[in-house]
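In: sequence first, then the predicted structure:
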Amino acid sequence: MTEQARLTTREAAQRLGVKPETVYAYVSRGQLSSERAPGGRGSTFDAREVDALARRGNRREPSAAGATGGELSFPTALTLIDKDRYFFRGVDAVELATAYGFEEVAEWVWTGELTRGARFTAPPPFLEAARRAAGALPAHSGAMDRLRVAAVAVSAADPLRFDLDPSAVLGCGRMLIPTLVGALPKAARTESDADDTDDTDDGDDGGRLAGRLWRRLTPQVPDAASIGLLDTALALLIDHDLAASTLAARVAASARAHPYAVVSAGLGALEGPLHGAASGLAHRTLAEVLERGGAAPVVADHLRSGRRVPGLGHRLYTGEDPRATALFALLDAIPRAADALAAARDVVDTTARHTALYANVDLALAVMSVAFGMPAEAGETVFAVARTAGWIAHALEEYAERPLRMRPSGHYTGPRPPRPLPLQGPSTGRPGAAASQ
């Protein structure tokens, strides 16, 4: 066992989902062994022994009303958020996303290995099933409607969907993500777009998923900088610890739902104004700022009505969201984004006069969607496509855990039993039964 394979008390506690004091309790019971750390300060623990204890379920995970302030906590090796930075498998996520493309970062999150030049391809039969299902929706249906329906359609088309072997789950992720993108209608159609069946290379972008998604978000012709911007946004959004949609995905995986159902669970939780849809609210705010010539009246309207200003603040960061910082840097180098970026900075500066809030990733996505003529829901679409990779990663982790381990207990607040059987009224009684007097 090498030094690299030993954990500090804090790291062991995180893997087990317990307090550091509980780690020492496991040592006293003989459930864990420890060694003094070099220099005699603290203890270290065998990582394999800690993981084995976690798999056996001997740890006491905090309950919904436990000492963690109402938050569930589960061991995960995917994402760490610490000191206003976040990391994918120990590597700075912003550095990864700016150095490599979405597919490469997804492979890293899934496997811990970097696959240079990774590309995802949608199999024609699955792509056809997804497009047919999405195409049957009412004309007013949005991108999220199409993504949810496409995920179900591909699931039905895959007879091997219940294979939860890691290699099968990885294969599912590699084909499902481009299939979801391919199920979205293109934003602009020309005669050259008439044959929409080959979705492996939608332009001069090397077959990157970002290039295919771009053409579904805006009719504006992209350049290398704009495709790079979208590619980085996708990579940045792959995972962000146990957000609401990710927790929903893990609960589904804990019940051994297949990967398509896991993604469907994530998509369902994502579609809310406090999660994935938040970027749409920020988009509308920026559009209004540009229309009214400044942020002051727009921010004032929000404050007067008691509404939060969209795109500002994040409960996990004391300063600016590092994802927003990375995207703002790329947007700053794109002349077409100058007006929308200035509007965003005006919103931040104006709001700062009243409260100390910093930009989050929703505001950065809004700058991109406003600048390039995308619909308000474009940021949510980018979020959903990117986070699908994260949900697959969490499914892989959860499939390796004991099943159905996420079973919190409800705190009953209703009337105490026993109560008498309810009497049937005249309008609700069984046919032929006399009404009780």
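Out: It's in. Numbers count the residues shown, from 1 in each chain.
In: switch to C-alpha atoms for all contacts and neighbour counts from now on
Out: OK.
In: show me where the stretch 51-200 of the chain has its helices.
Out: Remark: helices assigned in the stretch 51-200 of the chain by DSSP state H, counting those that start in this stretch are 93-99, 102-111, 124-135, 143-157, 166-182.
In: of all those, which lies closest to Thr232?
Out: Closest approach to Thr232 among these (CA to CA): helix 93-99, 5.3 Å.
In: give the buried residues for that closest one.
Out: Neighbour counts over helix 93-99 (16 or more other CA atoms under 10 Å) mark Ala93, Val94, Leu96, Ala97, Thr98 as buried.
In: ok, stretch 361-375 next?
Out: Buried positions in stretch 361-375, judged by neighbour count with 16+ other CA under 10 Å: 361-372, 374-375.
In: just the angle between the helix ranked longest in the chain and helix 143-157, please?
Out: Taking DSSP state H as the criterion, the chain has its longest helix at helix 378-399. Relative orientation of helix 378-399 and helix 143-157, computed by axes from the mean of the first three to the mean of the last three CA atoms, to 10 degrees: 40 degrees.
In: does Gly228 belong to a helix, a strand or coil?
Out: Following DSSP: H, G, I helix; E, B strand; the rest coil, Gly228 is assigned to helix.
In: tell me which residues touch it, please.
Out: Contacts for Gly228 were tallied using CA atoms under 8 Å, 6 or more residues apart in numbering; they are Ala210.
In: separation between it and Met368?
Out: For Gly228, the distance to Met368 equals 12 Å [CA to CA, to the nearest Å].
In: put this next to the previous one:
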Amino acid sequence: MRDQEPAPAGAERRLSTKEAAELLGVKPETVYAYVSRGQLGSRRVPGGRGSTFDAAEVEALARRNRRESGAGAASGGELSVRTRLTLIDRDRYYFRGVDAVELTARHTYEEVAEWLWTGRIRPGTVFTAPEASVAVARRAVDALPGHCAPADRLRVATIAAASADPLRFDLSEDTVLGIARTLIPTLVAALPPVRPGHRDEGPIAHRLWARLSGQDPDEACLRALDRALALLVDHDLAASTLAVRVAASARAHAYAAVSAGLGVLEGPLHGAAGGLAHRLLLDVLGHGDAAPVIAEELRAGRRIPGLGHRLYPGEDPRARALFALLEEVPRAAPALAAARDVVATAARHTPLHANVDLALAVLTASCGMPAAAGETIFAVARTAGWIAHVLEEYGERPLRMRPSGRYTGPEPPQPLPG
């Protein structure tokens, strides 16, 4: 007997427990385990029997489980978090159900951020920061040693901005959105400018350019930088995003959650990838050939940066979109050719595709930016996505990000140490 009556035309399609279990390929008990872990929502229909489940949510979970299983994930062992923000599926990714590549082709970074935060587009939106917030963040960043990494500067700027905001402990949506719209321009303004005399006004991409390159930008370059920011806004539950959600689950304020993300981003397996790809491209440009550079990387036991992505069997859609836009930037032609040479050389025996780090390296290497610029772009872009995850996590049960440890130490009780 079915747990529910057929849904009327146009209504949300819901599944019974049995149907959800069949679609997921698990026992009915496991379906309820997914619910208890926050991976699946359930609802009782008045007058009905048992629980019902959103069919689209169940199908998305089934796809995610298949993808993780195919990538070698331990069955049932990985933390999975319910989110309505980003879906990665079949070499494409979506922001709130909208194709992210198409969305970023039509809207600026700020507009894409608003879409991720609110589900609405605010045409022409420009983020501005209070002078007091910028002043305290600049003083804190200026006190750091010159060799500090971008993540160091941005994390210090975040903490400084938090100290100047008496409303930081207000976790209401309107306040967090206000923080988001001022924190991002504050972070950019706190970075030391490469081009003195630049006025901090206009879109984020224009203001960020002055912190990354001493060259005069043209419209094509600024368009490419803005597109890179928009493409990188969010990418499901990357390591830094998970850290942000853990902080938000503990009800840390938005500044503290962003600081947690920046801390993880600094790891060499996450935010530093763009810088490695940048240096690789410069080596290829210096040699005029990718072959000796690739050979040296492999000889040293290093993987080739900028190639492959565990979530995309084919080419990273973010790389594909950014490469296409960089074709319109004349100064990017040599770096684009070098990137193609890297892909072709590395793929002679094993098919590999470019990821967004290689595309970002083409942008930074061809526009007079340092190797660390890719990390800065990534961090500024992803701050918007982190805020979206903060907002989403505040709507969930507090402290749900509390996995159980599996103890593998000595069998207790052990004698007290002498």
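Out: Arrived safely, thanks for sending. Predicted model, so just to flag it, every value in this text is computed and none were measured.
In: any chance of the helices of the stretch 51-200 of structure 1 in CSV with distance to Thr350 of structure 1 as columns?
Out: Shown next, in CSV, are the helices of the stretch 51-200 of structure 1 (distance: least, CA to CA, whole Å):
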stretch, distance to Thr350 of structure 1
helix 93-99, 27
helix 102-111, 34
helix 124-135, 42
helix 143-157, 32
helix 166-182, 37
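In: out of those helices, which is the most enclosed?
Out: Highest mean neighbour count among the helices of the stretch 51-200 of structure 1 (mean count of other CA atoms under 10 Å): helix 102-111, with a mean of 24.
In: nearest residue to the residue most central in space within structure 2 in space, ignoring adjacent ones along the chain?
Out: Centroid-nearest residue in structure 2, with CA atoms, centre = their mean: Asp234, separated by 3.5 Å. Distances taken as CA to CA, 6 or more residues apart in numbering place Gly385 nearest to Asp234 of structure 2, at 4.8 Å, with adjacent residues excluded.
In: alignment lookup: the one you found to structure 1.
Out: Using TM-score structural alignment, the equivalent of Gly385 of structure 2 in structure 1 is Gly390.
In: check contacts around that match.
Out: Gly390 of structure 1 makes contacts with Ala106, Val109, Ile238, Asp239, Thr246, as judged by CA under 8 Å, 6+ apart.
In: need the counterpart of the third one in structure 2.
Out: Using TM-score structural alignment, the equivalent of Ile238 of structure 1 in structure 2 is Val233.
In: pretty sure that match contacts Arg382?
Out: Yes - assessed by CA atoms under 8 Å, Val233 of structure 2 is found in contact with Arg382 at 4.6 Å.
In: so which residues of the stretch 1-150 of structure 2 form strands?
Out: 14-16, 52-54, 86-89, 92-95, 98-99 (DSSP state E, counting those that start in this stretch).
In: pick the most buried one from the ones you listed.
Out: strand 14-16 (a mean of 22).
In: what's the average distance of that one to structure 1?
Out: Taken over the aligned residues, the distance from strand 14-16 of structure 2 to structure 1 averages 6.4 Å (mean CA distance after the TM-score superposition for structure 1).
In: I figured the residue nearest to the centre of structure 2 hits Thr86, correct?
Out: Yes - judged on CA under 8 Å, Asp234 of structure 2 makes contact with Thr86 at a distance of 7.0 Å.
In: ok, back up a step: any idea which of the buried residues of stretch 361-375 of structure 1 is the one closest to Ala269 of structure 1?
Out: So of those, ranked by how close each gets to Ala269 of structure 1 (CA to CA), first place is Asp362, at 16.8 Å.
In: and the alignment partner in structure 2 of the closest one, how far is that from Leu298 of structure 2?
Out: Matched across to structure 2, Asp362 of structure 1 falls on Asp357, judged by TM-score structural alignment. Going from Asp357 of structure 2 to Leu298 of structure 2 by CA to CA gives 19 Å.
In: cool, and Ala162 of structure 2?
Out: 44 Å.
In: so which of the buried residues of helix 93-99 of structure 1 is the closest to Thr413 of structure 1?
Out: Distance to Thr413 of structure 1 across the buried residues of helix 93-99 of structure 1 (CA to CA) is lowest for Ala93, with 43.1 Å.
In: for whichever residue in structure 2 pairs up with the closest one, which non-adjacent residue is closest in space?
Out: Aligned counterpart of Ala93 of structure 1 in structure 2: Ala100 (TM-score structural alignment). Nearest residue to Ala100 of structure 2 in three dimensions, chain neighbours excluded: Tyr94, at 4.7 Å (CA to CA, 6+ apart).
In: doesn't Leu87 make contact with that neighbour?
Out: Yes - Tyr94 of structure 2 is in contact with Leu87 according to CA under 8 Å; the separation is 5.2 Å.
In: what is the equivalent residue in structure 2 for Leu147 of structure 1?
Out: By TM-score structural alignment, Leu147 of structure 1 lines up with Leu154.
In: circling back to that earlier point, go through the helices of the stretch 51-200 of structure 1 and name the closest to Ala333 of structure 1.
Out: helix 93-99 (14.1 Å).
In: give me the mean distance between the closest one and structure 2.
Out: Its matched residues in structure 2 lie on average 0.6 Å from helix 93-99 of structure 1 after superposition (mean CA distance after the TM-score superposition for structure 1).
In: got a list of contacts for that helix?
Out: So helix 93-99 of structure 1 is in contact with Tyr86, Phe87, Val105, Thr232, Ala233, Ala235, Leu236, Pro322, Arg323, Ala326, going by CA under 8 Å, 6+ apart.
In: what do you get if the cut-off is 6 Å, keeping everything else the same?
Out: Residues from elsewhere that reach helix 93-99 of structure 1 (CA atoms under 6 Å, 6 or more residues apart in numbering): Tyr86, Phe87, Thr232, Ala235, Leu236.
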